[in-house]
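Novice: Whatever this is, show me its structure:
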Amino acid sequence: MSVPTGIAAAMKINFVMPPIASISGGPLAILEYANRFLEAGHVVSITTYPDTNWSGDNPYPWFKFKGELHYKRLRGLQLGPEQGLDLSKIDRSDLQRLSDAISITLGPSALRELVLSSSANVPNKMALSTVVDEALNWLYTMEVMPDCDINIATFWSTAFPVYFSGKGKPVFFMQHLEEVFYPIQNDLLLNKILARSAYSLPLFKIANSSWLRDQIKLRYGQNVPFSTNAIEIGDFNPRPKTSETDGVIRLVTYARPEDWKGFADAVAAVSQARSRLGGKLQWNVFGYKHPVLTEQNAYAPYVYHPKLSFAALADLYATSDIALCPSWYESFPLPPLEAMASGTATITTGAGTEDYAFDGDNAWVVGSRDTTAMADAICRLATDPSLRSKLATNGRKTAERYTWSRAASEREALLLDIHEGRIAYNPNQGISAGLADVNGIAFERAPLDITDHREGLYWNHGALFLFKDGVRHHVTEGDLIPLLIERGYGYVDVSDLDAIRIPAGRPICTPSDIH
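Specialist: Purely as a prediction, here's the structure:
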């Protein structure tokens, strides 16, 4: 195994990732990092949910991961009517015994049924079933999780097993502010709250855009680093536009039905633009079919291209004159960058594209949900070939900088900083209540008259503590003492009274707890 240049030893890196049935930009980026870290000489694995959460032989059938895959094999161990057990009639005193037996022998689906059926008098259990489903997946995921140096959460639901497993330094590769995925509806409200809570966990966070970095600073008070994702630049290349032969301007848009993806706004904008341009605009749409605004909708009909291959998608991008990307907010979305790489003038919203889309230079940037501005941009670009050419040329130059070799190298360097303790922010900051005393000191930290203590180790009533960042961390394992001293923590004098007044922080139980 080769060792990466400048790195003394390869890291053991584990990604924790839910199974994903179809290709999507965020999971694609995670799997690309995993393969590239492996090729760089690190030991890389992926841990995913039990096989009862996905079908077939591969939780990622659209991607060839080259490393080791860990998951609990439970398929076929399902509790169904054939067992003849009416779970709604089980005596509650037997629940613990039965839950232990069912979880071991029949898998998480059976245990889920047991838990939910034991509350037969609750009329609507859909929202609460989220907690049951996720908790079972987390337990089985932690059970098969390998020992590692770096343990990487890739979605809010994986942050919990990564942190509570105690294996490796817990890292969160944040792909979005994920609570935006869930509207404020009863059946999704717990998902929204759990997603928000995941960002409060004391994990080492890495954002994928400056927009997401700024959101974490605003909401959780942490100055986390960011490094952007990339595209396979060789997959996208400029080519002659079809409009050069028939004079019809072609607009292309990626569609998804979620409100925040903004497809309804695109329909409204195209409707306005067509009222001004007449029949000179053909609209091509790819991605996921909208359940209401179908290709023959009454406002802005379009040509729908389902299940495009990479080659067909590249051709659609490159032969189109304009790309419209209408999301309300994103965190480093790929469609605008892919369109730019294809030599196509791109209209995009600004939230999440700030790192590569610059208004008037390489793209036309509009405000989220501003359909009039989108329509204006479509009309101007449709009638101004020189402006289209300028944006297309500059957009391609920008896209050429976003290679996977660069992205993987930057992300690898951040992981090495975390691994070796060179990190400039406090991962505990996100769980602060935000309340302060009269001196402006957070209630979770030591008061002003104690903060002059030098950070270090101290004994109190037979227990060892680390005083750091204004809190006391109970060191539960004696084997960790040499490692703490190696990290530069000496012994300091702390009186019994001061020891009592220092707020308790997280215990230090494993090497991964030492930051």
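Novice: Please count neighbours and contacts with C-alpha atoms only from this point.
Specialist: Will do.
Novice: helix/strand/coil for Arg239?
Specialist: coil (DSSP: H, G, I helix; E, B strand; the rest coil).
Novice: mind listing what the closest residue to it other than its chain neighbours touches?
Specialist: Once flanking residues are discounted, Arg239 sits nearest to Ala318: 5.7 Å by CA to CA, 6 or more residues apart in numbering. Listed by CA atoms under 8 Å, 6 or more residues apart in numbering, the contact partners of Ala318 are 236-241, 339, 342-344.
Novice: Of those residues, just say which sits nearest to Ala264.
Specialist: For the contacts of Ala318, the minimum distance to Ala264 (CA to CA) is 20.2 Å, reached by Ala339.
Novice: Let's compare: structure for the following, please.
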Amino acid sequence: MKITFILPRLSARPTGGGKIVYQYANALANIGHTVEVVHPRTLFLWGIRKTLPLKLLSLAADCARFAAVRLTRGRVSVPWMPMHPNVKISVVPALFPYFIPNADVVVASLWRTAEYVKHFPSSKGRKFYLVQHYETWSGPVHRVDRTLKSTMHKIVISSWLKLLVVGLSGDEVHQIPNPVDHDEFFVTTPVTNRQRVVGMLYSPHAWKGATDGVAALEQAKEEFPELKAILFGTSARPDFLPEWITYVRSPDRKTLRDEIYNVSSIYVCPSWSEGWGLPVLEAMACGCAIVSTDNGGTADFVVDGGNGIVVPPKRPRELGAALLSLLADDDRRTALATRSIGLAQRFTLEASVDKLLAALTDAPIAAKV
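Specialist: Predicted coordinates for the structure are as follows:
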């Protein structure tokens, strides 16, 4: 089968949604499918800018990108992700049909890419939409909703997104959980040997709840002065971060696994909303107990009282109290961490690829994990 994945602009830094698509592309190429991942140089987003000067500046930049790029299909690499040699990575001027290869299947992966894909001619393949979040934080609600109501075949990654998309479109959808790569993320430090260290992802997006997470960490630090925290992300170290908190920018996989996840006894997710929450699942595979908000995505693998503690979003005091309760009870923390490892083992790349192929070949919808 010839499969085209459509991603936004090629990013120099890791993205969660991009990582999942690249993992699928690698796995599908490994079993003999012909796979191409297409990145546009521009998505022409000038129309969503709020003022006329910003619209004009954005349009000028979009046109410059479109005019400057050359068609570089098959000669581009992903800076942060090893790719199967048979996966073609393309950078094209824009997502116009002329630049898109003919295929059996084409898969959109972002609301703006879905706007293009839904108008592709049939020669580009059967149209699928991999929904990884309700992306109203990056686009107007009416346009995001319109893509979710479209006639494209929809694949969602979590239970709450399934309810959302079914409610908006009335369509039957495939639910395929995001996998964790267990060859990449696993326990290297026994959970019983870990000190009071908390890990957390930092993102500048407000809905990621970083300020709530830091407030919770500072609350816990007052009770446990020896507490250490390790934050990581792709952005520069934020100015508001206290000096006692370590920050690692763009860690490689080994550093993320061995020096962040496996050093941490607890991983905290303070997000207000998550499509899935892949770093949480990675931390679970590495033996962390979880303290998380009730953010939607992580509900499919973080069980309150089972492998972690779940609190309402936007309540840093409750997040801090949950942290304190685990920092004060090492036996409970160890028990939750042990269950995390077992739960994470259920989410494998092989299982997700099998479900993806079933969806792409229009097989019956598989039962969710």
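Novice: Any idea what the TM-score comes out to?
Specialist: After superposition, the two chains reach a TM-score (TM-score structural alignment, normalised by the length of the second structure) of 0.82; 332 aligned residues with a CA RMSD of 2.6 Å.
Novice: so the host helix or strand of Ala499 of the first structure aligns onto which residues of the second structure?
Specialist: Element membership for Ala499 of the first structure, per DSSP states H and E: helix 496-501. Using TM-score structural alignment, helix 496-501 of the first structure lines up with nothing in the second structure.
Novice: Tell me the buried residues in that helix?
Specialist: For helix 496-501 of the first structure, the neighbour count (16 or more other CA atoms under 10 Å) marks Ala499 as buried.
Novice: ditto for stretch 256-263 of the first structure
Specialist: 256-257, 260-263.
Novice: ok, and what's touching it?
Specialist: Outside stretch 256-263 of the first structure, the residues touching it (CA under 8 Å, 6+ apart) are 180-181, 255, 287-291, 326-329, 369.
Novice: quick one: secondary structure of Tyr60 of the first structure?
Specialist: coil.
Novice: which one in the second structure is aligned with it?
Specialist: In the second structure, Tyr60 of the first structure lands on Val78 (TM-score structural alignment).
Novice: do you know how far Val191 of the second structure is from Arg333 of the second structure?
Specialist: 9 Å (CA to CA, to the nearest Å).
Novice: of those two, who's got more company?
Specialist: Val191 (25 against 22; other CA atoms under 10 Å).
Novice: I'd say that one and Cys288 touch.
Specialist: Yes - using CA atoms under 8 Å, Val191 of the second structure is in contact with Cys288, at 7.4 Å.
Novice: list residues touching both of those two?
Specialist: With CA under 8 Å, 6+ apart as the test, Val191 of the second structure and Cys288 both reach 265, 337-338.
Novice: Now do stretch 162-172 of the first structure: everything it contacts.
Specialist: Against stretch 162-172 of the first structure from outside (CA under 8 Å, 6+ apart): 16, 142, 145-155, 159, 201-206, 418-419, 510-513.
Novice: Can you show me the helices along the stretch 301-450 of the first structure?
Specialist: 310-319, 334-341, 371-383, 385-399, 404-419 (DSSP state H, counting those that start in this stretch).
Novice: how about CSV for these, with distance to Ser197 of the first structure added?
Specialist: Converted to CSV, those look like this (distance: least, CA to CA, whole Å):
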stretch, distance to Ser197 of the first structure
helix 310-319, 36
helix 334-341, 27
helix 371-383, 33
helix 385-399, 34
helix 404-419, 22
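Novice: any idea which of these is most buried?
Specialist: Burial of those is given as mean neighbour count (mean count of other CA atoms under 10 Å); helix 334-341 ranks first at a mean of 27.
Novice: residue range for that one in the second structure?
Specialist: Taking TM-score structural alignment, helix 334-341 of the first structure hits residues 278-285 over in the second structure.
Novice: how far apart are the matching stretch and its match in the first structure?
Specialist: Here the mean offset of stretch 278-285 of the second structure against the first structure after fitting is 0.9 Å, by mean CA distance after the TM-score superposition for the first structure.
Novice: roughly how far is that stretch from the heart of the chain?
Specialist: 11 Å (CA atoms, centre = their mean, to the nearest Å).
Novice: hmm, who's touching it?
Specialist: 16, 178, 180, 182, 185-187, 201, 261-262, 267-269, 290, 298, 301, 337, 340-345.
Novice: Try it again at 6 Å.
Specialist: Residues from elsewhere that reach stretch 278-285 of the second structure (CA atoms under 6 Å, 6 or more residues apart in numbering): 186, 261, 340-341, 344.
Novice: coming back round to it: I'd like to know which of the helices of the stretch 301-450 of the first structure lies nearest to Lys66 of the first structure.
Specialist: helix 404-419 (15.9 Å).
Novice: Would you check the span in the second structure matched by the following helix or strand past that closest one?
Specialist: On the C-terminal side of helix 404-419 of the first structure, the closest following helix or strand by DSSP H and E is strand 456-460. Alignment of strand 456-460 of the first structure against the second structure: no match, by TM-score structural alignment.
Novice: Could I get the full set of strands for the second structure?
Specialist: In the second structure, the segments counted as strands under DSSP state E are 2-6, 34-40, 87-92, 105-108, 126-131, 153-156, 174-175, 197-201, 228-233, 246-249, 266-269, 289-293, 308-311.
Novice: Throw those into JSON lines and include distance to Ile365 of the second structure, thanks.
Specialist: Shown next, in JSON lines, are the strands of the second structure (distance: least, CA to CA, whole Å):
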{"stretch": "strand 2-6", "distance to Ile365 of the second structure": "19"}
{"stretch": "strand 34-40", "distance to Ile365 of the second structure": "23"}
{"stretch": "strand 87-92", "distance to Ile365 of the second structure": "27"}
{"stretch": "strand 105-108", "distance to Ile365 of the second structure": "17"}
{"stretch": "strand 126-131", "distance to Ile365 of the second structure": "14"}
{"stretch": "strand 153-156", "distance to Ile365 of the second structure": "10"}
{"stretch": "strand 174-175", "distance to Ile365 of the second structure": "6"}
{"stretch": "strand 197-201", "distance to Ile365 of the second structure": "33"}
{"stretch": "strand 228-233", "distance to Ile365 of the second structure": "35"}
{"stretch": "strand 246-249", "distance to Ile365 of the second structure": "40"}
{"stretch": "strand 266-269", "distance to Ile365 of the second structure": "31"}
{"stretch": "strand 289-293", "distance to Ile365 of the second structure": "30"}
{"stretch": "strand 308-311", "distance to Ile365 of the second structure": "30"}
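Novice: where's Asn26 of the second structure relative to Met200 of the second structure, distance?
Specialist: Taken as CA to CA, the span from Asn26 of the second structure to Met200 of the second structure is 28 Å.
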